[in-house]
Every structure is written in C-alpha cells, then in structure tokens.
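Peer 1: sequence first, predicted coordinates after that:
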Amino acid sequence: MKKFVGLDLLRFCLAVYLTVFHTIREYPQNVDLPLIDLTNLGGFATSTFFILSGFILSHVYFGGTAQLRGGARGFFVKRLSNLYPVHLVSLAMLLVVSAAGTRALDTFSLMSLDDGDSVVTLGNAQAAINFVLNVLLLQVWNPLYASINPASWSLSTLLFFYIVFPVVAPGLLRARHKERLLVVLWVLYLIPPVVATSMHWYGPAAVGVITRNPVMRLPEFLAGILLFGMYQQSQFAHFCNHWRRVCLALIFITGSFVAGAWLESQGDLYPRYIIHNGGLMPAELLLVVVCTNVAIPSRFETICVRLGNSALSIFAIHVPVFLLMMKALKLLSIGQSPLWCMSNFAACISASKHVVPSMATYPVYLVVTVVAAMYFQERLLVPIRSLLRTRFLGNASQESTSVTTERGSR
C-alpha cells in the first residue's frame, strides 16, 4: 500500500502550528513579535486535518477495493482504539495539572464575535453533565461550553466522522464527476456561515454551532473522501508532475493563508465565519494535493512517519504540557528554592502568579512537547491500542498502515 510521507510531514507541521496557535498568546510579549498575525489562523489547520482524515481513511480502508477493508466492526474497533486512549489519557493529564494549579474545570469562556468573550461558571449539575459529555467525546454537541481539554472538541467531531464514514464513503468513491460534487460540497459548506453573517448571529451559541458542530464541518471530511477518489483516478498526475503548476498552487495557498490570517486578525467582523468555514477550502484542498506528491529522501522517511504519527498526540497533550511548563518556569523565576516552595506551597503559588516567563523559553516548550508526544504515542498509546485491538479483533487487529486521526483548533 502506498505511503504518503508528504502527508505525514504535513500532519506534523499542522499539529505544531495548532500548538502555537493555542499557546503563544499566553506570553504577553507576543504582541511585539513580527508576523504574529500569521499564527492566528487555527481554523485553516483544523480544516486541513479534517480533509486529510477523509483522504487517508479512504486510502487505508478502501484503496483499490469496493468494500470496507476489515468490515464495519474492524473499522470501528481500530478507530476508537486510536481515538479514545489519546483522549482519556490527555484528559487525565489535564485534570492532574489543573488540580495542582488554579485552573477551574467548571469555568468557561463563551466566545462571541461582536461583544467579546464572557466567562461563566457552571453549577454542580451542569458541570457534572459537561464532564460526562467530555469523557464520552460528546461535548461538541453542546455549542456553549468548550471542552475541558480545548483540543478535544475536534476529537469529538472526528468521532462523528468515523460513524458516518462506512455509510457515505462507498457512494462518494463510486460517484462520477467527483470534481462537480466537490464544488457542490464547497457551496453547501459556505451556506451556513454566509447566512449566519447576513443575520448577524455572532453570539456564543451561534459561534459554537457554526465553528464546531460536526454536521457543519462534515463537508471538509467528505471533501477529503472525494479528493482521494480523484487521486485514485489519476486526476492530479498531470498537475503534480508540472512544476510550474505546483509553484502557482503554492503561491495561491500562501496568498490565501496570509490574506485569511490578516482578515482574521485585522479585518472586519463579517468575513470571519466564512474564513473559518469554507472560505479557504480551495487552498486547503490544494495543499493536500501538493503534499501527496512530495518526495522525501529515503533516509528521512522513518522520522517523518514518526513525526506524522505523533501529530494527534502533540495536539492532545500540548495544553497540559504548556500548563505544567508555565507553572514550573514561574516557580523557578521567583527566586526561592524548591525546598522552600514545598514547605510554603500556598505562598509560592501566590508569588508565581505575578511572574511573566521569558519569550525565549517558548522554543524549548515546543521541542519538549514534540519529544514528549513521540514518547507518549510510541511508549503508551501504541501498546494500549494494540491491547484493545487484540482483545476485540484477535490476531487480525494489526494494521499495516498508520491512519491519521487529526485534531483541530477552534
């Protein structure tokens, strides 16, 4: 089975970008960084992840066949054994880090595009229900309250995609005129954000539905399935083998990304839904197409695959790693010994709240996150996944090709 090493590298780069998107603004010094606005387009990376998911799932589970490889039961066991351990372990890490700090798990920021964000604290019953929804990866169906682990909303969306994949993929892959269907999907995808913008639906519930609801984001996943069908029919071969066309595609992708980032950061309110949902879809699709044909030297293939396989783990653990590292940096910066902090814990925590870590530590955080995610993936998640697949599928559980299970941002 063909390996798309270029897509593995793309997955890794998108995961690192999303990590930066979620964390760099926690440093007050970020406002002085050049080109900081280019880090403000998390929706581009998340959408590309969803397209990649449809593409690679189609490659792994259909390829040149007309039927789902391994059957529906095998598909769901393999996908859920890949998704839930990542989610549950990263959620447990976040709970531990939060318990050791001051992060409240019942307090959420409700995002509004017109009136600014507001903070709400849930009652005991609401907080308990929200926690159960988070554990079950169903929290994304509530448009108001964000995930306890911010990254996991996209895992919840992926769970929905997995449910619909065996139903919709065969028909899409058999369809004639896939390029026309792709255009239809794009138009359908743009309708909700255009309507919401025209009606000025900018409140928290509308933002939650438009930007995170799995049904609203489904066209991206379906587009990835169609894109693989087009690739399978060699519709991109002439394009990818012509370097001038590839250069023009890269210029278009870069221009779209820069324009989207500028509009998201500096532009008016009205294009933001459209930028987030569908406005950049042609560039996202082109990016996947270009990366399917990226040639990686054989000596770098193994590390690229490892980095790609760690992409989901990077996204899942980057928040607890960030919280832990920020707390450690603050404690080290107050000028007190660890022994003093252990005996005067409350005073130490109070003093550390006013410390602002240096921006010079940020590259260290990114490196630590990547290395930790690789070990997290290979030493913890892979054994858990293998155990679950052996338990429910027996010896047929081993999968020869890794499947992306990417996660998003906003």
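Peer 2: Right, received. Where do you want to start?

Peer 1: every contact and neighbour count from this point should use C-alpha atoms.
Peer 2: Noted.

Peer 1: ranges for the helices of the stretch 201-350 of the chain?
Peer 2: Listed in chain order, the helices of the stretch 201-350 of the chain (DSSP state H, counting those that start in this stretch) span residues 204-212, 214-232, 237-240, 243-266, 272-274, 281-292, 298-309, 311-333, 338-343, 345-352.

Peer 1: same question for the stretch 1-150 of the chain.
Peer 2: If you assign secondary structure with DSSP H, counting those that start in this stretch, the helices in the stretch 1-150 of the chain sit at 5-23, 42-61, 71-99, 124-135.

Peer 1: nearest to Trp186, of these?
Peer 2: Using Cα to Cα as the measure, helix 42-61 is the one of the helices of the stretch 1-150 of the chain that comes nearest Trp186, at 12.2 Å.

Peer 1: tell me which of the helices of the stretch 1-150 of the chain is the most buried.
Peer 2: helix 42-61 (a mean of 25; mean count of other Cα atoms under 10 Å).

Peer 1: how about Tyr362: what's its closest non-neighbour residue?
Peer 2: The spatial neighbour of Tyr362 that comes closest, neighbours along the chain excluded (Cα to Cα, 6 or more residues apart in numbering), is Ile24 at 7.8 Å.

Peer 1: distance check, that neighbour against Leu18.
Peer 2: Shown here: Ile24 relative to Leu18, a distance of 10 Å by Cα to Cα, to the nearest Å.

Peer 1: for Met216, grab the count of nearby residues.
Peer 2: Counted with other Cα atoms under 10 Å, residues neighbouring Met216 total 19.

Peer 1: spatially nearest residue to it, not counting backbone neighbours?
Peer 2: Beyond its immediate neighbours in the sequence, the residue positioned closest to Met216 (Cα to Cα, 6+ apart) is Ile210, lying 6.3 Å away.

Peer 1: neighbours of Trp262, just the number please.
Peer 2: Burial of Trp262, expressed as a neighbour count using other Cα under 10 Å, amounts to 16.

Peer 1: go on, the one 10 residues further on?
Peer 2: Neighbouring residues of Arg272 were enumerated by other Cα under 10 Å; the total is 18.

Peer 1: wait, what's in contact with the closest residue to it other than its chain neighbours?
Peer 2: Nearest residue to Arg272, sequence neighbours excluded (Cα to Cα, 6+ apart): Glu264, at 6.0 Å. The neighbours of Glu264, taking Cα atoms under 8 Å, 6 or more residues apart in numbering as the test, are Asn40, Leu41, Pro271, Arg272, Ile275.

Peer 1: pasting the second one now:
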Amino acid sequence: MELSQVTDARSPAYTPGVSRLPNLKALTSIRFFAALYVALYHLVRPFSLWGIFAGFMASGYVGVSFFFMLSGFILTYSHAREYESGKGNAVKFWVARFARVYPVYLISMLFAAYVNRSQFHMKIHILAYVTDLLMVQSWSIRTAAFFNVPAWSLSCEAFFYLAFPYLILRLRPSTATKSILSVAGFWLLGLAAPLVCIVLFPDASWQEFEGSIAPGARYVYMVRKLPLLAIPEFFAGVSLGWFYLRFGVGKSKSALFAVTGAIGTLAVLLFGTHLPLIFLHNGLLIPLFALLILGLCEPNWFTSLLSVPFLMLLGEASFSLYLIHFLFNDWMKNAFGVGETIPSALWKLVIVIGISIGLHLGVERPGRRLVLEWWRARHPDQMALAGAPLARQKT
C-alpha cells in the first residue's frame, strides 16, 4: 500500500450521487501539531521547566478549542452538498461518526481501565467509567475528567455530532457578510459564559481547577467542560465551512490568512498566562483559528509544507495520539516512576507517536471499515464504500 493511500483523510463512506470534494491535506497535517501541543501540555510539569516559553506551553489546552472548530469546518466541508441535495441522513451520519471515533476510543478506555485498575473500588468510579464508555462524562463535573482526562472533549464531540444533522442547513448563509457575522456571533456566544465567570469568580477564572480553592472554582470548571457551552466553537467552524464552500478564499489571500492566523495565535499564546484561562479555553482565538483554517484550504507555500505524506499520516494518527498520551504518561509515572521533565517527554512522545500510527493503521481504519460494511449490508441504499468511481469537483 502506498503512503498516499494511507494518508487520504476522507471517510471511506460517501453518499451515492454526491461527489466528494478534494482532500484538504494541510488541514489533516495541522491536526498533528494541535495534538502535539496538547500532549506537551500534559507531559511536562511544572511549566517553568520551559523557561521563557512557560506561558506558551501552559496554554496547551487551547489545542482542544482548535479541534472543536476544525471539526465543525471539516464536517461541513464533507457533508454540505449531501444535505443541500436532500440526501443527508442523520442516522447514516451518526453511524459514520461512530465508525470513525469509537474503535480507537474503546481501545483507549480499555487501556484506561488497566492504568487506573485500582480505582474501581468505589461506586462513583464505576459510574465514571460507564459514563466514559457512553461518552457522556462531560455532563457532570464529577465524571468529566476521571479515567482518561483528555477524553472529556470526545463527550463534547458526541453532542456536536448529535446536533449537526439538524442544524447544518440552518447555518447556511445567503451572503458572505452574513456568513462572517455568523462566525463572529458564535465567537461572542462562546465567550458569554466565561465573561460571567470573570465578573463573578475572577480568581478562579485565571487558574487551573485542580487544587484550586478560589471561590467559584467548580463553576468555572463546569463552564470549561460542559458540552452545551463548548458548542459555539464547533458551530463557528460550521459557519466557516459554509463561508469557504459558498464564497471561497482567493489563492492570493490564502497564504496571508495562514501566516496571519499562525503568527497571531503564537503571539497570543506566548502571553497566555497574562490572559484569563477561561477565555482562552472557551474560544477566545476563534478569529485567528478561522484565518489559519481558511489559509490552509488553498494551495500556497504554507500548505505545500504541510502536505508531505508523512505529516499527513501523523495528522491522521493524531486522534490516537490525543487519546493515548495522557494514559501512557500516567502508566510511566505510576509503574516506573518516570518524571515529567522535557527529556522524558520527548522520548515518551516518540513511543506514543509510534503507537498512535499503529493504532490508526491497525485499529482505526479497519474498525471504521468493518462498521461501515456492517451498516452497508443492512442499508445498501444509504451508504456505499470507497472504491466506486467518484467525480472530483473544485471549490
């Protein structure tokens, strides 16, 4: 199998009669860097070990906001024509999402059960594990980050997936101005609850929840994890996806957008500790993320750098990297006493990235195909698999 076949990020499921758009290669690769940012945030403590980059590395949680927005964008890019043509089907969409997410998620939860096996002596721990398996853990502050801490975001994504088929067409813009205003509106909506926290609980809004005794810390933590309050970031991505599909981005502007978004994001994150954590966590960077995403949709020197097949493979494996890195770090720390220094983080990342690629090729892709084949056998009129002739259209 050629590497280019392995790195095609598009789902093996498609809707007959609806052409599949080109693979946005750079947006696949950028996922790896976002996942790497989150991983380094978790693998090194204290952040002061990073020296002058301490503020930047202490803001690694921002990678999750980027994933939420990118998820909305990619799903819209992939499914907008299907729903506009009247061929969208909510159940088919959910099955495809389940096939994409759950095989590796289940493996991560089995690993979580092993790493945290001593925790099953209390009923609340068993309940927390069940909520993790059902991907509903983020609806309660008691279960949001229990067995596999990063997995709280998958609970949010599951909620986004439930809402997506019903709202995608409602967010379809009639003009470019309305599309931009829609993105801006979701940005402001996402910041509304954090703003309330800043006013009512200023101390807690600047701090990590763990160990915080500041008044309102639990409420601030809930604002950071509750799927309902995270969905504006996802729908900002949906609105951005509609903007790109309907109005496009000129190739001459795309590189400028990408560079502006990347430099702006890096500049803000370098001073991350000087901003309220609750704002950064809940979508403050949506405008800069929007520029970066749009800039990576068209061919330019930036996208050429990110379209290397191996980077795309890392991007495809980033989901596994995101799910496994925290558990692997806990296992190394608890079983072997490995510290959380920068050198140890680097060799742990080498191992975890290798495992992630193996999981992507050995579990994620085969698991997805098995689920889709099962579904096709029962609903041949609703879902076909890759391999049939596809027309490619340019945006």
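Peer 2: Received the coordinates, thanks. Predicted model only: the values in this text are computed from it and were never measured.

Peer 1: what does the TM-score come to for these two?
Peer 2: TM-score for the superposed pair, counting by TM-score structural alignment, normalised by the length of the second structure: 0.79. Supporting figures: 346 aligned residues with a Cα RMSD of 2.7 Å.

Peer 1: now do the same contact list for the counterpart of the residue nearest to Met216 of the first structure in the second structure.
Peer 2: Structural correspondence for Ile210 of the first structure with respect to the second structure (TM-score structural alignment): Val223. Residues touching Val223 of the second structure, when contacts are defined by Cα under 8 Å, 6+ apart, comprise Ala193, Pro194, Leu229.

Peer 1: tally of neighbours for the closest residue to Gly216 of the second structure other than its chain neighbours?
Peer 2: Leaving out its chain neighbours, the residue that sits closest to Gly216 of the second structure by Cα to Cα, 6+ apart is Phe201, at 5.5 Å. Around Phe201 of the second structure there are 18 other residues, counting by other Cα under 10 Å.

Peer 1: ditto for Leu388 of the first structure
Peer 2: By the criterion of other Cα under 10 Å, Leu388 of the first structure has 19 neighbours.

Peer 1: so how far is Trp94 of the second structure from the equivalent of it over in the second structure?
Peer 2: Per TM-score structural alignment, the equivalent position to Leu388 of the first structure in the second structure is Val371. Using Cα to Cα, we find Val371 of the second structure at a distance of 12 Å from Trp94 of the second structure.

Peer 1: what sits in contact with each of these two?
Peer 2: Overlap between the neighbourhoods of Val371 of the second structure and Trp94 is empty, taking contacts as Cα under 8 Å, 6+ apart.

Peer 1: related to what we said a few turns ago, which members of the contacts of Glu264 of the first structure are the farthest-apart pair?
Peer 2: Of all pairs drawn from those, the widest gap by Cα to Cα lies between Asn40 and Pro271 and measures 14.5 Å.

Peer 1: what about those two, which has more around it?
Peer 2: Using other Cα under 10 Å, the more surrounded residue of Asn40 of the first structure and Pro271 is Asn40, with 22 against 16.

Peer 1: would you mind finding the match for the more buried one in the second structure?
Peer 2: In the second structure, the position corresponding to Asn40 of the first structure is occupied by Ala58, as judged by TM-score structural alignment.

Peer 1: next, the contact list for its match, please.
Peer 2: The contact partners of Ala58 of the second structure, taken as Cα under 8 Å, 6+ apart, are Tyr41, Phe47, Gly272, Thr273.

Peer 1: the same query, at a cut-off of 7 Å, please.
Peer 2: Residues touching Ala58 of the second structure, when contacts are defined by Cα atoms under 7 Å, 6 or more residues apart in numbering, comprise Tyr41, Phe47.

Peer 1: now it: how far from Ala386 of the second structure?
Peer 2: Going from Ala58 of the second structure to Ala386 of the second structure by Cα to Cα gives 41 Å.

Peer 1: run a quick neighbour tally on Leu269 of the second structure.
Peer 2: Leu269 of the second structure has 22 neighbours, counted by other Cα under 10 Å.

Peer 1: again but with Gly394 of the first structure, I slipped
Peer 2: A count of neighbours around Gly394 of the first structure, defined by other Cα under 10 Å, yields 12.

Peer 1: please verify my assumption that Phe108 of the first structure contacts Val120.
Peer 2: Yes: here Phe108 of the first structure reaches Val120: they are 5.5 Å apart, a contact under Cα atoms under 7 Å.

Peer 1: higher neighbour count, these two?
Peer 2: Phe108 (18 against 12).

Peer 1: any idea how far the more buried one lies from Gly123 of the first structure?
Peer 2: As defined by Cα to Cα, Phe108 of the first structure lies at a distance of 12 Å from Gly123 of the first structure.

Peer 1: same question for Tyr145 of the first structure.
Peer 2: On the measure of Cα to Cα, Tyr145 of the first structure and Gly123 of the first structure end up 13 Å apart.

Peer 1: neighbour count winner among these two?
Peer 2: Just comparing Tyr145 of the first structure and Gly123: by other Cα under 10 Å the higher neighbour count belongs to Tyr145, 22 against 11.

Peer 1: got the contact list for stretch 167-179 of the first structure?
Peer 2: The contact list for stretch 167-179 of the first structure, computed with Cα under 7 Å, 6+ apart, reads Ala66, Ile225, Leu226, Gly229, Met230.

Peer 1: ok, now how distant is the most centrally placed residue in the second structure from Ile30 of the second structure?
Peer 2: The residue at the geometric middle of the second structure, judged as the C-alpha nearest the mean C-alpha position with Cα atoms, centre = their mean, is Phe67 (2.8 Å). Summarising the geometry, the distance separating Phe67 of the second structure from Ile30 of the second structure, computed by Cα to Cα, is 10 Å.

Peer 1: what do you get for Gly185 of the second structure?
Peer 2: Computed with Cα to Cα, the distance linking Gly185 of the second structure and Ile30 of the second structure is 25 Å.

Peer 1: got it, and Tyr244 of the second structure?
Peer 2: Computed with Cα to Cα, the distance linking Tyr244 of the second structure and Ile30 of the second structure is 18 Å.

Peer 1: then Pro46 of the second structure?
Peer 2: Summarising the geometry, the distance separating Pro46 of the second structure from Ile30 of the second structure, computed by Cα to Cα, is 26 Å.
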